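Trainee: need a 3D model of the following:
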Amino acid sequence: MHDKDTGGEARPARLWPRLVKTHHVPVVFSEAAFGGVWLLVRDPRDAIYASYQWRSRFGEEPWDQVPDTFEAWLSGPGDFSRSPADDWAAFYTAWAGAFPQADVLRFEDLKQRPVEVVTDIVRRLGVEVGEADVTRAVDASSFTRMREHEERAAGSRPGGGRMVREGKTDGWKGWMYPDLAGYFTSVELRTTAREFGYDLPESP
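Mentor: Okay, here's the model as predicted:
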């Protein structure tokens, strides 16, 4: 792709860093070189719930299947730790340890002041971009615009499941109750969450 971008008639007006999104743990990329790393974090209660909702609708491989209820999933083992909640802590601890220079992007900040956050983060990669361009990109990526796109495309997707669900911060306040809250109290989870600015209670 780099050769294609830099040669021939299709050469773009300006070059951008190649951006790659991944849910893999950093050991997968032990032989890779990065110009920069963005670590996107979200309140673990919202992130873990969203992960369950996505897997319950779109998980295809046996390892990606989840039980019929969120609580049943929380009470079982995680993919690479003792629980799905502690998977969140293990994942971010691994990435922060492997790339201590990574820039942290908080989902909540992106929702509340997207133009400011996006402008700042791309400039840290050495990319100069005007505020008007960022504003257009942010608008095109808004929850409303993405939901509209999904509605238009739903007819062509098998099953018609919804990926763009709510797009809210603090969504956990709408479904959390004491029995579920107990799954979010481990020392590992609370300690890691606190490092990214999320204060989880020690007990329900």
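Trainee: for the rest of this, base every contact and every neighbour count on C-alpha atoms.
Mentor: Fine.
Trainee: that's a strand at residue 40, yeah?
Mentor: Yes. Assessed by DSSP: H, G, I helix; E, B strand; the rest coil, residue 40 belongs to a strand.
Trainee: the closest residue to it other than its chain neighbours: what secondary structure?
Mentor: Ranked by C-alpha to C-alpha, 6 or more residues apart in numbering and with sequence neighbours excluded, the top spatial neighbour of residue 40 is residue 105, at 4.6 Å. Secondary structure state of residue 105, per three-state DSSP, is strand.
Trainee: who touches residue 105 in this structure?
Mentor: By C-alpha atoms under 8 Å, 6 or more residues apart in numbering, the residues touching residue 105 are 38-41.
Trainee: buried only: go through the residues you listed for me.
Mentor: Burial by neighbour count, judged by 16 or more other C-alpha atoms under 10 Å, picks out 38, 41 from those.
Trainee: alongside the first, I'd like the structure of this one:
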Amino acid sequence: MLRTIFLLFLIFALSNASVQDFCVANLKRAETPAGYPCIRPIHVKAKDFVFSLGIPGNTTNIISAAVTPGFAGQFPGLNGLGLSTARLELAPKGVIPMHTHPGASEVLFVLDGYITAGFVSSANSVYVQTLKPGQVMVFPQGLLHFQINAGKSPAAAFVTFSSASPGLQILDFALFANSLPTELVSATTFLDPALVKKLKGVLGGTG
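Mentor: Now for the predicted structure:
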């Protein structure tokens, strides 16, 4: 008797179970630490789950590089799924400076050209590799890493992150593109104050 009651209860529970398969971002609402609010499923379209990274970014800048993000703000179908993507473009001599993603690990897939990439572990061990098209490299969450064009022609790569909001902090900008006094930057980095002022001037910092 108890078994029959249990089976009936299980069938009833399963028949009324509701699984939220996705949470397409409502970009008209503000993003929260948990992501964007969901739009109603009745308004979801197939195009919400499709995004194009086929157009190269503009590399005419100080680092001769460009990153085209495919985060929830651009790619609503990613919202709530714990991942995101981007396209990386490196002109000859282009570089993505030392930076970290506090919220995610990163996988880089080289599409064109040659890219020297690497990261520094928390024990200050260095892992560097020159990658060719078709090769993949992973950068563990929170560790300083970089990418440099290692060839004489443009290079391109796709990256994926293990979070919808990986975060980004570029070391050079963190040190020299802010209002932290030169004396403090010099004291904490052991760099000459004149060099700190020069770098602040280049990157737009003050102090």
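Trainee: now what about the TM-score between them?
Mentor: The TM-score (TM-score structural alignment, normalised by the length of the first structure) is 0.19; 72 aligned residues with a C-alpha RMSD of 5.9 Å.
Trainee: if we can go back for a sec, please report the distance of the residue nearest to residue 40 of the first structure from residue 149 of the first structure.
Mentor: 25 Å (C-alpha to C-alpha, to the nearest Å).
Trainee: ok, now residue 6 of the first structure?
Mentor: Taken as C-alpha to C-alpha, the span from residue 6 of the first structure to residue 149 of the first structure is 31 Å.
Trainee: check residue 97 of the first structure too.
Mentor: Distance, residue 97 of the first structure to residue 149 of the first structure, using C-alpha to C-alpha: 37 Å.
Trainee: ok, then the element right after the top helix by length along the second structure?
Mentor: The residue-count maximum for a helix in the second structure (DSSP state H) belongs to helix 2-15. Using DSSP states H and E, the next helix or strand after helix 2-15 of the second structure towards the C-terminus is strand 65-70.
Trainee: so for that following strand, what gets flagged as buried?
Mentor: In strand 65-70 of the second structure, counting by 16+ other C-alpha under 10 Å, buried: 65-70.
Trainee: residues near residue 51 of the first structure, how many?
Mentor: The number of residues packed near residue 51 of the first structure is 11, by other C-alpha atoms under 10 Å.
Trainee: tell me which element residue 185 of the second structure falls in.
Mentor: With DSSP H and E as the criterion, residue 185 of the second structure is inside helix 182-189.
Trainee: list the helices and strands that helix packs on?
Mentor: Secondary structure elements in contact with helix 182-189 of the second structure, counted by 3 or more C-alpha pairs under 8 Å, 6 or more residues apart in numbering; DSSP states H and E, are helix 193-203.
Trainee: mind listing what's buried in the helix it packs on?
Mentor: Across helix 193-203 of the second structure, burial judged by 16+ other C-alpha under 10 Å covers 193, 196-197, 199-200, 203.
Trainee: skipping adjacent residues, who's closest to residue 158 of the second structure in space?
Mentor: residue 87 (4.6 Å).
Trainee: next one: residue 157 of the second structure
Mentor: Take residue 157 of the second structure and drop its neighbours on the chain: the residue closest to it by C-alpha to C-alpha, 6+ apart is residue 110, 4.3 Å away.
Trainee: doesn't that neighbour belong to a strand?
Mentor: Yes. Read with three-state DSSP, residue 110 of the second structure is one of the residues of a strand.
Trainee: was I right about it contacting residue 130?
Mentor: No. Between residue 110 of the second structure and residue 130 there is no contact under C-alpha atoms under 8 Å: 10.3 Å.
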